[in-house]
Every structure is written in C-alpha cells, then in structure tokens.
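> Any chance you can model this:
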Amino acid sequence: MHRVDLRRLILLLTIAATLLTFAISFHASYQTLRSQLMSQTLEANRAYAAKLAHSTDNFLKAAQQQLAYSAALLPEMLGQAERLDAEVTRLKEQTGTFNGVFIVCAKGRVQAVAPWRPGLVDSVLQTEGAQRALAARAPLISTPYVGLRGHLLVFLSQPIFAPDGRYLGYVGGAIHLGESDGSLQALLGNHYYQDGSQLYVVDGNRHLLHHQDPSRTGGVAAGNAAVEAVLRGEEGSRRLREASGIDMLAGYAPVPSSGWGVVAQRPTAATLTALDGLMLDILLNALPFFIPVLAAIWWLSQLIARPLRQLAVTARHWEHAAARTEIRQVRSWYFEAEQLRLAMLGGLSLLHRKLGRLNQENVTDPLTGLANRRGLQLALERWQEQNRPFAAIAVDIDHFKQVNDTYGHDVGDRVLQHVSRLMRSVSRSGDLVCRGGGEEFTLLLPEAGLEAAAQVAERLRVLSGQTKSPTGGGVTLSAGVAHWPSCAASPSAVLKLADEALYRAKRSGRNRIALAGQLEVGSEDAPVS
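Predicted coordinates:
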C-alpha cells in the first residue's frame, strides 16, 4: 500500500494553514474596517445635522427677534402710512431674511407690505399663516403653505400690543421654501451629491421644509425612523431602511425653537464602495508575495522532513554497522521550528492589536475644552491600575437654569466656559478637570488627601463668588469632596460619594462645600445665586 510521505503532508498542511490564516485575517480586517467606516459616517452625519440644526435655530430666533423689535415700535406708527412703509421696507431689506413683510391690524387688514403689491394694502389676508397669526395673538411659526403668489413658504409673526395691553395686530414675515431666493435655502445651502446622500428639514407634521431635490420640498417624509426620532426631540444617528428600500446611515438633530428636525443621511452602499476597492488592492498587492512564500514552504518542508526521513531510511538497515554513525549525523530542527511558529503567532497578535487601535475616540468636551466622561473614565481606570490614590471634587453651578432663563443660552455657555477657566486656575498641571454634562463638573486630584481637596474646592468657591462672570456678577458653586481609597473601595463609588456630598451641600443652602461623611464647608452668610 502506497503511503504519502511526511514532506508532502507538511507541504499540504502548511499551504492550507497559510491560505486559511490569510482568509481569516482578510475577513477580520474587512469586518473591522467596515464597522469603522459605518461608525464614522454615522457620527459625521449626526455632527453635520446638529450643526445645521443649531444654525437654523439661531436663524429662526434672530428672525423672531427682528419682528419682536419692530412690534415694539409699531404702536406709535399705526395710521401713519409712510412710517409703516418705511418699517416694512427696513425689515425686508435689512438682513434679507424675509421674502415678504406684512403689518396687519387687529381686523386682519393689511396696513403695509414689502415688497409693495397693488391692491394688497387695506385688503384682508386669507392665507393660512395670516389667519393663524390673528387667532394666536402670540409669536408664531406657521406650518408650510402656498402663499398669495404660489410660493411654498413658512410665516413668522409677532403680535403688536398697545401700552395698555390692547391687541393692535401683528407684524409678519414670509420665508420661501425650496427656492433660490429663500433665506432658509441660503442658510442650509445647496448640496449636490452624486451618491444618493440626502439632507432635509422637516416640521412637526413631517412636511419637508428643505430638500436638495426641490421637487420634494413641501412633501411628506413618512416611514423614516430618523424623522420620527428627531420629531421626538432626539439627537443621534442610526442605520435605517427608507420607504424606497434604500439602506441608509442617518444622523439627525432637532431645532428646539420651532419643533423642526434636520436629517442627513447617506446610502450604506456608497459608504462601503471605497472599502471594497481598498480590500481588492490589498488582495492584489498580497498575491505576488505568495510565489516566494510557496517556494520557502517547499524548502522548509524538506528541511523539517529530512531528520525523520533519514531516521526511517536508517531503520530499514538497522543491523548495519554504519547505522549508529548515521543516526548521530541526523540534525533535528524541531525546537527552531517551534520558535518560528511562536514568532509568527506573535506577529499576528501584534497585527490584531494594531487593527484594534485604528479608531481613537474623542475624549474632549467641545464647549469648554475639558475632558468629557470618556476621558474621566480612562483616567480612573489608569489610576486604579496604578493603585494611585486621588481626591474627587464634584462641582455644580447654583441655579444655572436661572442664568439660561434670564440671560439666554449663549450667556449660559459663556458662564460654563468662565467656570471652566476658574477650575483650571485652581488645579495643578497633573490634575484632571472634567465636564460631565450641563453645569456639572468634576475635578480629580491625584496624590491629594481629602482635606487638601476640600481646601481646593473652598478656594474655587470663594474665587467664583468674587470673580465677575458673563452675567455681570459672581457665580456661586456647590461642591462635594470624596477620596479614594479612604472613602470607598472603587473609583466609581468615590464619584458617587462626591455627588452625594454635592447634593447635601445644595440641600443645605448651596454656595458651600460638603465632604463625604462630614459636614459642609462654607459661609452660612454667603449669598446663594
């Protein structure tokens, strides 16, 4: 019976193992890069939608502010045609926001209009936006409708009240949708995509207020999970399938002031097209190396099989005197082969580790430049591995909602940046200052004790109260202090203790410091803001 010799077995096994390893590595690389590309596209679409949503929100607020300013001036102008004409012309021409501006009395009759149209002054507007503005007697952004001249538009209005509170009418502005002369179209821009990507804005009734395909503006976006999510006020990204059946990677963000939503989405196939070409290039570049590899495998198979073959041949004439000499002359290479195998496995492990580090996540809060929650978690894990003690200070701005309500969110953001700078000023170079979200901050002090951290927190509290902030006065802070490992067994438990101490300080009157398991630190007579 003919048996296959060891050299052929090694050759076949090595070739099969090499091809299988290459196939597995190639497939794993493909899946890793595929997941990375999709994640990057989802995040890019979310960030793009959030940026446009923020711009649209600011645009609408600015437009309403223009109308509100005019509404405050108009009571003394009503009945003076020339002054009313000048005012609507100013609103129309000053910023180019509105395609048309109207001043309407309480009976619904037009008092002035820009641009001027024959027969419109002293007539009663029957459009949807005009009727809703009269009925609401409050600031209003209408749903899309077709105006007097056939334009699809939204209508913004502000009521006009006399000094004694009587309703005198409203001033309103029309913004065209889906047309080159519309300010909303100019804000969002024209996006000429060749791969099926889409950018659109929807209102609370799912009407398309903007679409890069003008023919779709005014239609209804139905059956889209991203639209449903953004109309619930959510911001995020997701993979979805449109009603047309196209697989999309969508990012979305709401426009708070109007209840609108912005959606940016790209076909999944378009995202992965570049990956297919990349993997093909990798395959083609790898193929030329297989010829010398196969030659080396053939040579190594002979080298590995030679000792056993020599022993087998010698065993066939065991009785000869020369057999002993021949066995001594056999050189075994098994140890070296094992080392080579381990070296190859080590190289493959190194490759996998490199693939695992292809995507590095952002660990910085964009508003303040401080570390975010992920940066905080990474520092905690690193210090825990190093068994490095630290103190944690949880900081919260007192009555921050009143700052936003009184001065606006832009001032609120500047207050957050102001407090961030103060926290940096009282921290050392090796300390970690983090913003957890909203008005909540965390200061980590490595190698610092509980009392030293309390002194830092008190210094920050006093400095904040005495330093002029964007609101014009000082900002008071409440803080909680804890220490690891003296206060708790784990870093996460220490953060929780610091938060609990913070809430105890706030319940005790705010503008004070509380230590984990101890009483508050701070002036009882300090003003609470």
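
> CA only for contacts and neighbour counts going forward, please
OK.

> Now F155: closest residue in space, sequence neighbours ignored.
A174 (4.6 Å; Cα to Cα, 6 or more residues apart in numbering).

> for G346, helix, strand, or coil?
For G346, the assignment made with DSSP: H, G, I helix; E, B strand; the rest coil gives helix.

> and A23, what element?
Taking DSSP states H and E as the criterion, A23 maps to helix 6-73.

> from the middle of its chain, how far away would that helix be?
Offset of helix 6-73 from its chain centre (Cα atoms, centre = their mean, to the nearest Å): 12 Å.

> Past it, which element shows up next along the chain?
helix 81-94.

> all strands for the stretch 51-200 of the chain, in order.
100-105, 110-114, 140-141, 145-146, 152-161, 167-176, 198-202 (DSSP state E, counting those that start in this stretch).

> Specify the angle between the first one and helix 6-73 in degrees.
Right, the one you point to is strand 100-105. With axes from the mean of the first three to the mean of the last three Cα atoms, to 10 degrees applied, the angle from strand 100-105 to helix 6-73 works out at 40 degrees.

> one more to put side by side:
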Amino acid sequence: MHLPSVFRLDLRRLILLFAVTTALLTLANTFYASYLAQRDLLIRQTLETNRVYAAKLADSTEGLLNLARQQLAYSVAVLAPVFDQPQKLATETERLKTQTSIFNSTYVVRADRSLLAISPRALAEPGGVIDSDGAREAVAVRQPLVSQPFVSASGRLVIAVSHPVFATDGHYLGYVGGSIYLRERSALDVLLSDHHYRDGSSLFVVDRQRHILYHQDTERVGETMPGNPVIDAAIGGNAGALRVTDAEGIDTLAGYAPVTSTGWVIVAQRPTATTLAKLHGLMLEILRNSLPVSLLTLLCIWWLARLIARPLWKLASSARHMDSQAAAEQIHQVSSWYFEAAELKRAMLAGLAQFNHKIGQLNHDSITDPLTGLLNRRGMLARLEQWQAGNRPFAVIAIDVDHFKQVNDSLGHDAGDQMLRQLAQLMEQVARSNDVLCRNGGEEFMVLLPETSLADACAVAERLRQCVADSPIPEGMTVTISLGVAHCPASSAGIEHALKQADQALYVAKHQGRNRVVTAGAA
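From the prediction side, this is the model:
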C-alpha cells in the first residue's frame, strides 16, 4: 500500500521537520540561555555594587570615627592641665560640642564616674555619678574607646566615643567623651541614610556583638541579629558579597564591609526580585523583536530543505541503477554543491579505489616490521627481486647488535625492543634517501644501497657504526654493532650470494672482536 505523496515521509520532509524542530529548540535554548546570562550578570553587578557601596560607607564611617577621636584627643590636651577648674572644663566641653556636628552631646567625667561638665547642659547637672555601661567601660579600660550600644541616663540608646585623661605624672584623672544617638538624628545617621538609591535597597550596621547600630527601621536599632549568614561572613573582618535569605524570608543580594577600628559591619542589600524585575520585561521585548526574523528563518529553512534534498534524491535514484553503464555518468552530472552530497558522490565513484587502497595497505603491513617500521625480510626480498629484474647493481650491509642477549637478560625485553627501535632511527638518520632499510629478524638488520660501490657502502657502514657507538641506548648503556659489507654488480644474478657474502663478513667482524666493519673482500 502506497501512501499519498502529501503524507509520504521523504528526505525533503525529514530535513524540513528536523531543521524546523532544531531551529525552534535552538531559539528556545538561546532565549533561555540569554535569560540566564542576563540574570547572572545582573546579580553579579548588584552584588559588586553593594559590596563597593558598603566598603565606601565603611571608609566614610572610619573617617568619621577617626575625626571624633582626633577632636577628643585635642580636648584631652587642653583639659589635662585644668582638670580641677570647672569653668574651663565647661567651656571646652561646649566648644567640642558646637565646633563639630559629630557628637549629640559631650562631657567630662572624673575617674570616680562623677560628671564634671556636659553639653548641652540641659541633659544633666554636674556632680552626679554616671552609672551607665559606657561610663563603667571607659573608666575600666582607660584607653581610647568606642563603646557598645547602651542606654544613657537620659534614656537614649547611644554609643560613646571616649578618650582617657592622665595627669603629667601618669595619674588617671577621668575621660572626655561624646555620645552619638542611635535612634535620633546624628552624624552617623546622616552619613548612613543620605544615599541616592530608591530601588528597594537598604542598609544596616551591626557591632561585634551583632547589635544593630543603624537600620532604616529605627525600631530595630539596638536589637541583636543572630544567625545572619552575611554577618557570619563579615565578622572575620573581610569585605565581600553574598546572596542570602534574610530574617523576613526575602531573597536578597548583600554586600558587606567592616569598619576596621571598631569591628562594626556595614551591610548594603537589595531584594533579588527588585534586581530582576526589569529582566522579565526585557526578555518579552526581545521575544517580540525576534518574531519577524524567526518567521523569515523558518521560510529560509523550507527553501533550503528543498535545495539540500535535491542532490541526495538524485544520488539515491542513481544508486538504484549502479549496475547500468550510465550510472557513473549520471552520478557525475549530479550537482553536489555542499560537502555531504559531494562526499557521498565521491564515495560512490571511489568504491573500487577504496577497496584497492585497503588491499595495498594490507600488502604494506605484510612487508613491514611492526616493531621498527622498517621492511621485513619479505619486503627486502621483494625489493631485491625488482632490482634484479632491472639488472640494477647494489651493495648490502649486514648488521648485528653486539651482546644483545645480555641487554635482554639484564634490562628486560622492553628495553631490548626500545634498543632495536632506536637503532632503526639511527639507521634512518645515517642512510641516504634511496637506501632501503630492513630488519632481517631478531637483532639482525640489512641496509640495501642501490647503485653504490663497495667503498661507498663501507663509508656508510662506518658512519652508522660510529653513530651507534656514540649514542647511549636505554638505561644509559652504550651498545655497539658489527657490520658486514658486500657488493652485487649489475651483471650478477646472485642475490643470495651477495647476502651470503655480507653474512660471512659480519661473522668475521664478530670473530675479530665486534664493533667493526668488515667487507666481503677483506673477509
């Protein structure tokens, strides 16, 4: 039963179906890969932006704290000589408060934690004892200090920057300090809140004990933030960036950086969804813009399917009539304009040639020694028969490796094989381009030198002997060879005689002590 042509699954339809399917899958894959690449790029850029921003704010905060320390250090130098003069203490405290906007309040405290002076004066009366965590820490440490967050006597959550005051004799007098309010407007709040991002980004600062020092939600200032992967990574003092899920379950892209002198960590973060919001619209726009080109591509695929299938269809038709005399001519007439069709056409025309090539390869393998790549004895005799048929004179060098059995016994057969391969390479280096190199079996080799005199053959043999003697062979051993040289003139038909003479000369070389060249005449 034959299907109607419209339903027949011929080569053109197969190519068309495959090409369209491939094109659609490729388009979908490209679209998806583009989406992934754009998404990963946006995430990397946002992480890096947040890291850089956090590092910049960390540097600015470090600068603010250093300036605060310098201001306090200057006041200490002024106050140390007049620490028992309340009026001068009050004047310097007021100057320190009004000269800089770093501190919300400034004060001088005696070693017993009694308040000597304060600005603004409305906060407290001098003379009272300050019983805050910050005061106790400053008196106990007696060195420049940025305190942990604590609740001041006025009920505010603050951090205190303090500097000890010592008398000229080294006696500890007390300290000068300044408070920075954490839940009210302060220099730190201005520094951290004055950024230009309006895209859902947020910022917070924690100290070494994970207390929140700054947060856009002021109600969270003073809270502890445990189990945050960003804080865990940043506590070690390194800057970096992470994609994490925050305490509210929001996927965020966070960059962090430490404030080195205090151990604070500044974290700038942005919701991942906000970062990727524009990506979805961008991909839809790409899809809309690619539709016209995609339709044109499908049309081109249909036309190319017809063009591709035509030469294959003609070659298939010719293949059904390979026994006809006109088959070769028909195949030649097929316009194989692309590689596969041309290859198929060439393969159909070259079948017999390929078969002959295989036969030739088998013949080559049958006359070649697999270990050294030189001709074997069968190949050597075939070459000699050709020369004999052409009445061509030649010289022959018979070669034998001296003490080869000792090499095999002491180093093993692998080393022996390596020696034979290296000897074959040395023979190729010394031999002339038209010389024929053969392995006669075991450690015996032959060199056939066409149209070469006995003297020239002896010179070649001597060069080879010297080359082998000068070349270390496996395991650093020096190996020598013995060589016998004979000549077969053009008028002679005794190939076997010439080979026998070379063997006899080789035997004489062995008998005379090895590592030498002996000619048939001299033997």
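
> Give me the number of neighbouring residues for the residue nearest to F155 of the first structure.
When neighbours are defined as other Cα atoms under 10 Å, A174 of the first structure has 24 of them.

> Can you check which of the strands of the stretch 51-200 of the first structure gets nearest to L240 of the first structure?
Set against L240 of the first structure and scored by Cα to Cα, the strands of the stretch 51-200 of the first structure come closest in strand 198-202, at 13.4 Å.

> what about that closest one, how far off from the second structure?
The superposed strand 198-202 of the first structure is, by mean Cα distance after the TM-score superposition for the first structure, a mean 1.1 Å from where its aligned residues fall in the second structure.

> can you list the residues that contact that strand?
Under the contact criterion Cα atoms under 8 Å, 6 or more residues apart in numbering, strand 198-202 of the first structure has outside partners 191, 208-212, 221, 227, 260-266.

> One more: stretch 21-33 of the first structure?
275, 279, 355.

> tell me which of the residues you listed is nearest to A454 of the first structure?
Using Cα to Cα, L355 comes nearest to A454 of the first structure of the contacts of stretch 21-33 of the first structure, at 43.7 Å.

> list the buried ones in the one helix or strand that closest one maps to?
Using DSSP H and E, the element containing L355 of the first structure is helix 334-356. By 16 or more other Cα atoms under 10 Å, helix 334-356 of the first structure has no buried positions at all.

> List of residues touching that helix?
Here helix 334-356 of the first structure makes contact (Cα under 8 Å, 6+ apart) with 29, 32, 304.

> follow-up on the earlier one: would TSV of the strands of the stretch 51-200 of the first structure with distance to A71 of the first structure be doable?
Shown next, in TSV, are the strands of the stretch 51-200 of the first structure (distance: least, Cα to Cα, whole Å):
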stretch	distance to A71 of the first structure
strand 100-105	9
strand 110-114	13
strand 140-141	13
strand 145-146	24
strand 152-161	5
strand 167-176	6
strand 198-202	28
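
> what's the closest of these to E440 of the first structure?
The minimum distance between E440 of the first structure and the strands of the stretch 51-200 of the first structure falls on strand 198-202, with 32.2 Å, by Cα to Cα.

> So which bit of the second structure is the closest one matched to?
Aligned using TM-score structural alignment, strand 198-202 of the first structure spans residues 202-206 in the second structure.
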